[in-house]
Structure formats: structure tokens, C-alpha cells
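**Q** just to be clear, the model below is a prediction. Sequence and coordinates:
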Amino acid sequence: MATDLEIVRVAALSDNYVWLIHDPVSDETVVVDPSEAAPVIAAVAQRGWTISQIWNTHWHFDHTDGNAEIKAMGAKVSGPAAEAERIPTLDTGLREGDSVRIGKHVASVIETPGHTAGHIVFHMAEDALLFSGDTLFAMGCGRLTEGSPAEMFGNMQRLAALPDETIVYCAHEYTVSNGRYAVIAEPDNRAVADRLHVVEAQRAAGEATVPTTIGTERATNPFLRATSVEQFADRRAAKDAFRG
């Protein structure tokens, strides 16, 4: 499934990715989770774009610290209604089943509590795109800073059910560390070992390892592949203690 949207990855802070979504038809641009404003503003200026919207997946500073400066340039901020008190720049609070738009393209809101209590993701079904914030990573998932294993396991089940071709835009470059844990979690999974070899080479060459796809994660992500809450909880606890 192809999309005519232009997606640009902007590196920020030490390991964050901010995503720009540009619709060439309406000439609108959305920024997803601006951890800082300067690199985002530079990226849109280089392309002659204007940011009209900010979409936040959750309240953490490394996803919202750029909001105020970008909002001052005319952008409207949409994000989780459950975290409105923690996102002072928020204009529109979003809940499960709500939607936001860029031009004619629609993103549905899926509530994915776990990393934070009100975390949401943006699923653009017709474009086969998912902006997953800190819920789903390449070969990993977010730490449970405010939620339970049962909640995050439920999130993994929901996201695993999306079409394989869905492109996943997560917010951090964690893939090598995630992959090194994944080969321990699933030592007999050849696909995991093969992927780790690839992503280590990508990082050694200074390349990004994301976006990924749901199909790739279904084959190589030990959290998306967990078959029970108990297995998920064991894997999450082991990854939290993992140093690799």
C-alpha cells in the first residue's frame, strides 16, 4: 500500500527521532513528538514547509519540549487527553477512537497505556503508517514507567494484529540494544540473529535502523511475539536489567 505523504526523520537529542509528515496536496505539515524545536524548524525551513500541527504520543519531555516554540509559529497541538495536565501546550485532547487529519489523510487514535498512563499512538490505516512513540520500538517496546505488563501485553497484541505492511515510525534509536537482548530471549530464532547482524552494520555505518514494519516486528520482536502476559512480564523485566 503506497502513500503520497512525505515522511522525514529528524534526529534530535541523543537518540530521539522526530517525524515530519507532509501532505503535498494540502501543503500541510505535521510534526510528531518534537523533543526539541531547533532541528525540526531547520528541517522544515530547508524544504519550504510550514508546520500546522503537532501530534504528541505522551507527555515525556523528550517528546514535548519542542512544542511551545513550534506552537508559537502557528501550530496546533493534539495529544492524549489523559495527560492534558502534563502537556500545558495541548490544544486538543485525544482518546481512543478519535482521529486527526492532515489533508485528506486520517490518523486514528489508539490508546496504549503502559509506558505512560495515557500514551496514544497514531494509526493511518489507509496509508499503512503507525506513529508508535515509545510503545513499540524496532525489536522492543517501551519501559513500564506508569503501567502494567498486562496493559503493555494488550498493546502488543493489538499492534501485532495490524497488517504486516504497516510502516512503524518509533521515537528512538534503540534497535541494537533491543536486538542484543532479543537473541537472548529467542536464541533459536534465526530471523532475530540475522536482523541483529544487519542493524549492527547499519549503526556502524551511521545509518538509522527505523522505520520498521509490523511484519518485521512479528518475526523478530520478542515483546510483540510474547504469547502470554507472564512471558511478556518476564521478558520486560529481563530487558530492564539487561546491559548490552
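**A** Looks like it came in fine. Since the structure is predicted, the reported quantities are computational estimates derived from the model, not experimental observations.
**Q** from here on, contacts and neighbour counts on C-alpha atoms
**A** OK.
**Q** now the farthest one out in this structure, which residue is it?
**A** Distance to the chain centre peaks in the chain at Asp188, reaching 27.7 Å (criterion: CA atoms, centre = their mean).
**Q** now that one, what's its secondary structure?
**A** coil (DSSP: H, G, I helix; E, B strand; the rest coil).
**Q** relative to Tyr181, how far out is it?
**A** Distance, Asp188 to Tyr181, using CA to CA, to the nearest Å: 13 Å.
**Q** and for the helix or strand where Ala43 lies, what are the contacting residues?
**A** Using DSSP states H and E, Ala43 sits in helix 38-47. Contacts to helix 38-47, defined as CA atoms under 8 Å, 6 or more residues apart in numbering, come from residues 10-12, 18, 31, 34, 50-51, 66, 70.
**Q** how far away from the center of its chain is whichever helix or strand comes after it?
**A** For helix 38-47, the following helix or strand on the C-terminal side (DSSP H and E) is strand 51-55. A distance of 16 Å separates the centroid of the chain from that of strand 51-55, by CA atoms, centre = their mean, to the nearest Å.
**Q** cool, and stretch 17-26?
**A** The mean C-alpha position of stretch 17-26 is separated from the chain mean by 15 Å, CA atoms, centre = their mean.
**Q** ok, so of the contacts of helix 38-47, who is nearest His119?
**A** Distances from His119 to these, taken as CA to CA, are shortest for Pro34 (15.3 Å).
**Q** my guess is the closest one contacts Glu69, does it?
**A** No: using CA atoms under 8 Å, Pro34 is not in contact with Glu69, being 10.0 Å away.
**Q** residues in contact with Trp19?
**A** Counting by CA under 8 Å, 6+ apart, Trp19 has contacts 7-10, 31-34, 169.
**Q** rerun that using 7 Å as the cut-off
**A** Trp19 is in contact with 7-10, 31-32, counting by CA atoms under 7 Å, 6 or more residues apart in numbering.
**Q** redo those residues as CSV? Include neighbour count and secondary structure.
**A** Shown next, in CSV, are those (neighbours: other CA atoms under 10 Å; DSSP: H, G, I helix; E, B strand; the rest coil):
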residue, neighbour count, secondary structure
Ile7, 16, strand
Val8, 15, strand
Arg9, 18, strand
Val10, 17, strand
Val31, 27, strand
Val32, 28, strand
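**Q** please compare the first structure with the one that follows:
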Amino acid sequence: MPLELVTLRCLKDNYAYLLHGDEGTVLVDAPEAAPILRELAARDWSLSAILLTHHHADHVDGVAEIQRETGAMVIGAAADAHRLPPLDLRITPGEPLEALGEPVGIIDVPGHTVGHVAFHFPQSGYAFTADSLMALGCGRLFEGSAAMMWNSLSRLNALPAETLICSGHDYCAGNGAFALSVDPANQALRNRLEAVQSARKSCAPAPLSLERETNPFLRVAALREGLGMEDASDAEVFARLRAMKDTF
């Protein structure tokens, strides 16, 4: 059985994720402490670890209080240890990691930040991608280049189609509007947005198969001609799309 997944809204539009199994509970990102501690108390779950994807405050500001209340160990990228909260375990993409009895893939996904990592739980079928691959979009390029982000998205796009993509924010409205502007004939995209609107819910988490059908940043081959970039590389088309989104 896959680990139980609980999606928590934090701050204005952030997500944190709790994973629970027979061996305990793990948190992915900690935007703020209060809603996470409330959920743990309501379920009577004991937190053993906090996995951090990147250093931005809206993903780490709750760490100190949660660690103080739970004693959970904090795990994050060794390359970003100087700007993450104090780490109990420093990890490197590609090295082995285990959590809750499952192997965890550590994927290097620079672009939004240069030290960003994603966590893949292959047995349960979850990928925690934070601000790299997002529902109907991808993160802004605050530190890395378009080429970096395209390579990161390509790594994530190589995961199994059924993988549930657990991203860091609810940006459905803005991402959906941009997607429609560049991919207006995409019926799968229209169906997804209509389903989200009718149910009045977020568009994340979502399976990778759905992102492949509806996320413009994974559909560069389909959008190349419409952008007048027939001779451009995938990375160049992605860069154009990302620049368009920045000013949308």
C-alpha cells in the first residue's frame, strides 16, 4: 500500500505534505508551523523528519517551531546547507536515502534556485517537486537559467506517468490562464480547468500523465509551430514560454 498523503494549505497559496506509514510520519517543506502542528495533533501522528526542497522562506519558515515541538530531524541539500535551516542530514542528488521504509530518490532540479531538489517515492508513486515542475506550470527562474530548468523538467518528465506530482503552490488560476493563451485548442487542458472550477478545488497534486497533456512547459514540441519556432530546440522553446509567462 502507498504511504498515506495529506496535502496541507499554508500561508496564502503554499502546500506542505505529510506522508504517513507504519514507520511514522514525514513532512515535505514547512511554510508555517501552525497548520502542520494542528494536523499532526488531530491525527495523533509523531513526526520523525522534515524534507526540504529549497531555501526560500515560504518553504522553510516553520522548520524551527516544528522541530522544537516534535524533535524531527531536518534533511536538505548539502549544497544549500549554508542557507537552509540547520540540517541534521545533508543529502546529495543521486545518493541513497530511505524514509518510512521506502527508498527515496533525490533529484537535482535547479532553475528556480540552484540548490533545489525534488523527492521521489517510487514505491508510493509520489514526487515532491515544489517550485520546479508545478501544476500547469513551473517555477520562476530566480537563480538558474532556462537551460537548467528545462533539464530539470526533463528529469522529472522521465518519471513514470502515474507519478503524483506534488508541487509547492496553488497557482491554478494564473497558470491555467497562461496555458490557455498558448494552447487554446487543447481540450484536455480545458477539461482540467473546468473540472477544477466546478469542484472549487486546486489543480494539485496531479498525475504526471495529466501534466504531460496540459502543462505548456512539458508540451514544447506541440507548441513549437504556434510560436513560430519550428527550427528551435526544445530548450529554446521552453525559454520563450518561460519569458512569456513572466510578463503574462
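**A** Structure's in. What do you need? Treat the numbers as computed from the prediction; the structure is a model and nothing was measured.
**Q** circling back: top of the contacts of helix 38-47 of the first structure by neighbour count?
**A** Neighbour counts for these (other CA atoms under 10 Å) peak at Pro34, which has 29 neighbours.
**Q** which secondary structure element is home to the residue in the second structure that that residue lines up against?
**A** Alignment note (TM-score structural alignment): Pro34 of the first structure maps to Ala30 of the second structure. Under DSSP H and E, no helix or strand contains Ala30 of the second structure.
**Q** now do Ser154 of the second structure against Cys138 of the second structure, distance only.
**A** Where Cys138 of the second structure is concerned, Ser154 of the second structure sits at a distance of 12 Å (CA to CA).
**Q** the two: who's more crowded?
**A** Using other CA under 10 Å, the more surrounded residue of Ser154 of the second structure and Cys138 is Cys138, with 26 against 16.
**Q** hang on, that one packs against Asp131?
**A** Yes: here Cys138 of the second structure reaches Asp131: they are 6.5 Å apart, a contact under CA atoms under 7 Å.
**Q** got the buried residues for the helix holding Ala43 of the first structure?
**A** Neighbour-count burial for helix 38-47 of the first structure flags 39-41, 44 (criterion: 16 or more other CA atoms under 10 Å).
**Q** nearest to Pro80 of the first structure, of these?
**A** Nearest to Pro80 of the first structure among these, with distances taken as CA to CA, is Val40, at 21.5 Å.
**Q** show me which of the contacts of helix 38-47 of the first structure is closest to Ser228 of the first structure.
**A** Val18 (31.9 Å).
**Q** please name the nearest non-neighbouring residue to that closest one.
**A** Nearest residue to Val18 of the first structure in three dimensions, chain neighbours excluded: Val10, at 5.0 Å (CA to CA, 6 or more residues apart in numbering).
**Q** likewise Glu69 of the first structure?
**A** That would be Ala37: by CA to CA, 6+ apart, it lies 6.4 Å from Glu69 of the first structure.
**Q** what does Phe142 of the second structure align to in the first structure?
**A** Checking TM-score structural alignment: Phe142 of the second structure goes with Thr145.
**Q** OK, contacts around that match?
**A** Contacts of Thr145 of the first structure (CA under 7 Å, 6+ apart): 114-116.
**Q** against Met73 of the first structure, how distant is it?
**A** According to CA to CA, Thr145 of the first structure stands 32 Å off from Met73 of the first structure.
**Q** what does His115 of the first structure give?
**A** 30 Å.
**Q** show me where the second structure has its helices.
**A** For the second structure, the helices defined by DSSP state H cover 34-43, 57-60, 63-70, 146-157, 172-182, 187-199, 208-214, 220-223, 234-246.
**Q** where does the second one end up in the first structure?
**A** Think helix 57-60 of the second structure. Using TM-score structural alignment, helix 57-60 of the second structure pairs with 61-64 in the first structure.
**Q** how close does that stretch sit to the second structure?
**A** Following the fit onto the second structure, the mean deviation recorded for stretch 61-64 of the first structure is 0.4 Å by mean CA distance after the TM-score superposition for the first structure.
**Q** not counting its own residues, what contacts that stretch?
**A** Taking CA under 7 Å, 6+ apart as the rule, stretch 61-64 of the first structure contacts 33-35, 56.
**Q** of all the residues you listed, which two lie farthest apart?
**A** Ser35 and Asn56 (9.9 Å).
**Q** okay, the two: which has more neighbours?
**A** Ranked by neighbour count (other CA under 10 Å), Ser35 of the first structure and Asn56 place Asn56 first, with 29 against 24.
**Q** ok, the more buried one touching Val32?
**A** Yes: assessed by CA under 7 Å, Asn56 of the first structure is found in contact with Val32 at 5.9 Å.
**Q** what's His115 of the first structure aligned with over in the second structure?
**A** Under the alignment (TM-score structural alignment), His115 of the first structure pairs with His112 of the second structure.
**Q** list the contacts for that match?
**A** 131-132, 139-144.
**Q** now a ChimeraX select for only the buried ones of those residues.
**A** To isolate the buried ones among the contacts of His112 of the second structure in ChimeraX, judged by 16+ other CA under 10 Å, type:
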select :131,132,139,140,141,144
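**Q** give me the contacts around stretch 22-33 of the second structure.
**A** Contact with stretch 22-33 of the second structure is made by 10-11, 14, 16-20, 45-53, 58-63, 65-66, 100-101, as judged by CA under 7 Å, 6+ apart.
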